[in-house]
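**Student:** Okay, here's the prediction I keep looking at, along with the sequence it came from:
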Amino acid sequence: MGKFKIGHFTDLTKGTGCTVILCPEGTKASGCARGVSPGTREFALLSPFRKVEEIHAVFLTGGSAFGLDAAGGVMRYLAEQGRGYHTPLAKIPIVPAAVIYDLAVIDPGAFPTAENAYQACQAARSDAQHQGTIGAGTGATVGKWAGLEYMMKGGIGISSYRMNDLWVETLAVVNPVGDVIDANGNIIAGAQRQGIFIAQNDPSLRWKTSDLKFGQNTILVVVMTNARLSKMQLYYLAERAHNGIVRAVIPAHTSYDGDLVFALSLPQTEAQIDQITEIATEITRRSIIQGVMEAKSLGGIPALRK
């Protein structure tokens, strides 16, 4: 929607990838991390108490912390376009970035490079709606609380809402330790054994046999809107959008997750902040569900789509 452009690099052979969201001029941003172990770059400047208000792109990537280096490819692309924060000597592109841990899918030594991120920028389109096993969601998985051998495939999901001149869109990279549930609380993707969800009839089974290691799971969400919002309001929007994660994942925001939300505004129309935050919460929930509904099997990991 709007003028935000989404681009992906996908490596199905190695089970990793990256996604870039190129922002129009004048895009304001904030963010909120609720996960215990997020992996980020330039995320601190999104605080409403920091000076920089406008950003030029958001970069989401697999490869854990190794993938953060790839953000340099986005900066190079933007610099070539003459985009960046004005300083006396140069324009500096502002590119907040976040990672997921996808090293357990196929190749633990694989991670996106700066050249891959540059390719994602070249591929970015304003009408991009690709979902599932693509970009940063290539190696995403869900339902790891019972151990990696029981997990299912996650991916990228997108959902949007339009009312008159106002629009809100969310993109989620779905890689949680927990199970993904529908609006009735039924598991639709998660820890399973021979096609049966382990915790469907007995939620108390969660965590009893986990062999997880710290920080291997994350949901990344980007909320985009054309509502005219201050940086403090954008922080509040990011904070509230975390409720969408809670509605779609059980358990959420655990000590094993690095969940975070970016909130971006291209100020074009007036809207009431609580209306926007509730819309964002609901479509965050929907985008998480879309991420598993559209994911395809990779590396022998089962998926909802055949």
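**Tutor:** Perfect, thanks for sending it.

**Student:** CA atoms for contacts and neighbours, from now on please.
**Tutor:** OK.

**Student:** in a strand, that's where I6 is, yeah?
**Tutor:** Yes - checked against DSSP: H, G, I helix; E, B strand; the rest coil, I6 lies within a strand.

**Student:** For it, which residues are in contact?
**Tutor:** T19, V20, I21, L22, C121, A123, A124, R125, S126, D127, A128 (C-alpha atoms under 8 Å, 6 or more residues apart in numbering).

**Student:** Any chance of JSON lines for the residues you listed, columns neighbour count, secondary structure and distance to A57?
**Tutor:** JSON lines is the format used below for these (neighbours: other C-alpha atoms under 10 Å; DSSP: H, G, I helix; E, B strand; the rest coil; distance: C-alpha to C-alpha, whole Å):
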{"residue": "T19", "neighbour count": "30", "secondary structure": "strand", "distance to A57": "10"}
{"residue": "V20", "neighbour count": "29", "secondary structure": "strand", "distance to A57": "7"}
{"residue": "I21", "neighbour count": "25", "secondary structure": "strand", "distance to A57": "5"}
{"residue": "L22", "neighbour count": "25", "secondary structure": "strand", "distance to A57": "4"}
{"residue": "C121", "neighbour count": "27", "secondary structure": "helix", "distance to A57": "10"}
{"residue": "A123", "neighbour count": "16", "secondary structure": "coil", "distance to A57": "14"}
{"residue": "A124", "neighbour count": "19", "secondary structure": "coil", "distance to A57": "11"}
{"residue": "R125", "neighbour count": "17", "secondary structure": "strand", "distance to A57": "13"}
{"residue": "S126", "neighbour count": "14", "secondary structure": "coil", "distance to A57": "13"}
{"residue": "D127", "neighbour count": "12", "secondary structure": "coil", "distance to A57": "16"}
{"residue": "A128", "neighbour count": "15", "secondary structure": "coil", "distance to A57": "15"}
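
**Student:** one more structure, for comparison:
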Amino acid sequence: MLVGNADDQRLKSGVTAVLCDPPATAAIAVLGGAPGTRETDLLAPHNTVQTVDAVVLSGGSAFGLDAASGVQAALRDLGRGFPVGSLRIPIVPAAILFDLMNGGDKDWGRFSPYRELGYEAARAAASSFATGSAGAGAGALTATFKGGLGSASTVLANGITVGALVAVNALGSATIGGTRHFWAAPFELDGEFGGIGMPSPWPGDAMLPRLKFREAPAAPVNTTIAVIATDAVLTKAEAKRLAISAHDGFSRALWPSHTPLDGDLVFALSTGAGGKKPLLEDFIDLGVAAAATMARAIARGVHDAAPAENDVKPAWSQASA
């Protein structure tokens, strides 16, 4: 599984593509109230197509759905896709976040740039990739700081690996009250997002929701979109359950999450490369790891964001200790 980013810093937006070779079993769980998606109905367990060639996370709101066409074109160049007679149709579900009001120049003319950004992201796919202000996280925001693209992984005791990739653009905040401490701090490993732990004393405003439309007089510009992937052998129904479990990581890392103004969703991918079919008790452990790994990835997306010209929110790195 490879990840590629393409972004335009003047636009303050971009695309992240996750390429699956061979195709991966996939599912989706949508718990936010304002999602934007393409080709996600086919991921239901009862529908015919069992695997996907890629999934796409994109900025641009509904314009960003064009990114999947670019990724599809790149895969077609490679001869990839679901066979239909003599043809191959790349299966590329996609999700978008709203980053149209983040200080970037969106005067792109007749056609949006997202199809080409999608193509570039697919062509750039590799085993290593940038996080923070990159790809789908290039223009992401939270209520308090810039958002961004984050990733994390966990290897379970039984050898199964789970990894999370997330573009954090939440209505709420990844940090506690007015502090720079992350809600996900209990899950942090090796100081991966600052190593500052929980605040002490506990701030009196911690439980007060910090929301974009309260922090600044602008329309809400939201949605956190993610991928949870594993090398375990899962059915589509089990992948759906894994995606649901990963949403617990949203709840651990963002306050609030899953609001009517967020399109929060998680794609789940099972490559089966590890060759292990989890038993029921193993699957519970896998779900726990998915939630913790997702929480870490969300915090890392905010932590890794970089300051840039015309920003409407500060980067986490600019906050005073």
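**Tutor:** Looks like it arrived, so ask away. None of these values were measured; they are calculated from a predicted model.

**Student:** Check which helix or strand the most centrally placed residue in structure 1 maps to.
**Tutor:** The centroid of structure 1 falls nearest to L220 when counting by C-alpha atoms, centre = their mean (2.7 Å). Of the helices and strands defined by DSSP states H and E, L220 of structure 1 is found in strand 218-227.

**Student:** Which position in structure 2 pairs with the residue nearest to the centre of structure 1?
**Tutor:** Structural alignment (TM-score structural alignment) places L220 of structure 1 against I225 in structure 2.

**Student:** Pretty sure its match sits against V266.
**Tutor:** Yes - with contact defined as C-alpha atoms under 8 Å, I225 of structure 2 and V266 form a contacting pair (6.0 Å).

**Student:** Could you identify the residue of structure 1 that aligns with P93 of structure 2?
**Tutor:** Counting by TM-score structural alignment, P93 of structure 2 lines up with P96 in structure 1.

**Student:** For its match, the count of nearby residues, please.
**Tutor:** 24 (other C-alpha atoms under 10 Å).

**Student:** for it, what are its contacts?
**Tutor:** T40, R41, E42, F43, I55, A57, V58, F59.

**Student:** Would you report which members of the residues you listed are assigned to strands?
**Tutor:** Among the contacts of P96 of structure 1, the ones falling in strands (DSSP state E) are T40, R41, A57, V58, F59.

**Student:** Show me what the first one lines up with in structure 2.
**Tutor:** The criterion is TM-score structural alignment: under it, T40 of structure 1 has T37 as its aligned partner in structure 2.

**Student:** Leaving out sequence neighbours, find the closest residue to that match.
**Tutor:** The shortest distance from T37 of structure 2 to any non-neighbouring residue, by C-alpha to C-alpha, 6 or more residues apart in numbering, is to A95 (4.4 Å).

**Student:** The one you found in helix, strand or coil?
**Tutor:** With three-state DSSP as the basis, A95 of structure 2 sits in strand.

**Student:** is it true that it touches A34?
**Tutor:** No - counting by C-alpha under 8 Å, A95 of structure 2 does not reach A34; the two are 11.2 Å apart.

**Student:** Quick one: neighbours of the match of T40 of structure 1, just the number.
**Tutor:** When neighbours are counted by other C-alpha under 10 Å, T37 of structure 2 registers 20.

**Student:** unless I'm mixing things up, it is touching V92, no?
**Tutor:** No - T37 of structure 2 sits out of contact with V92 when judged by C-alpha under 8 Å, with a separation of 10.8 Å.

**Student:** Overlap of the contact sets of the two?
**Tutor:** If you check T37 of structure 2 and V92 against C-alpha under 8 Å, 6+ apart, no residue is contacted by both.
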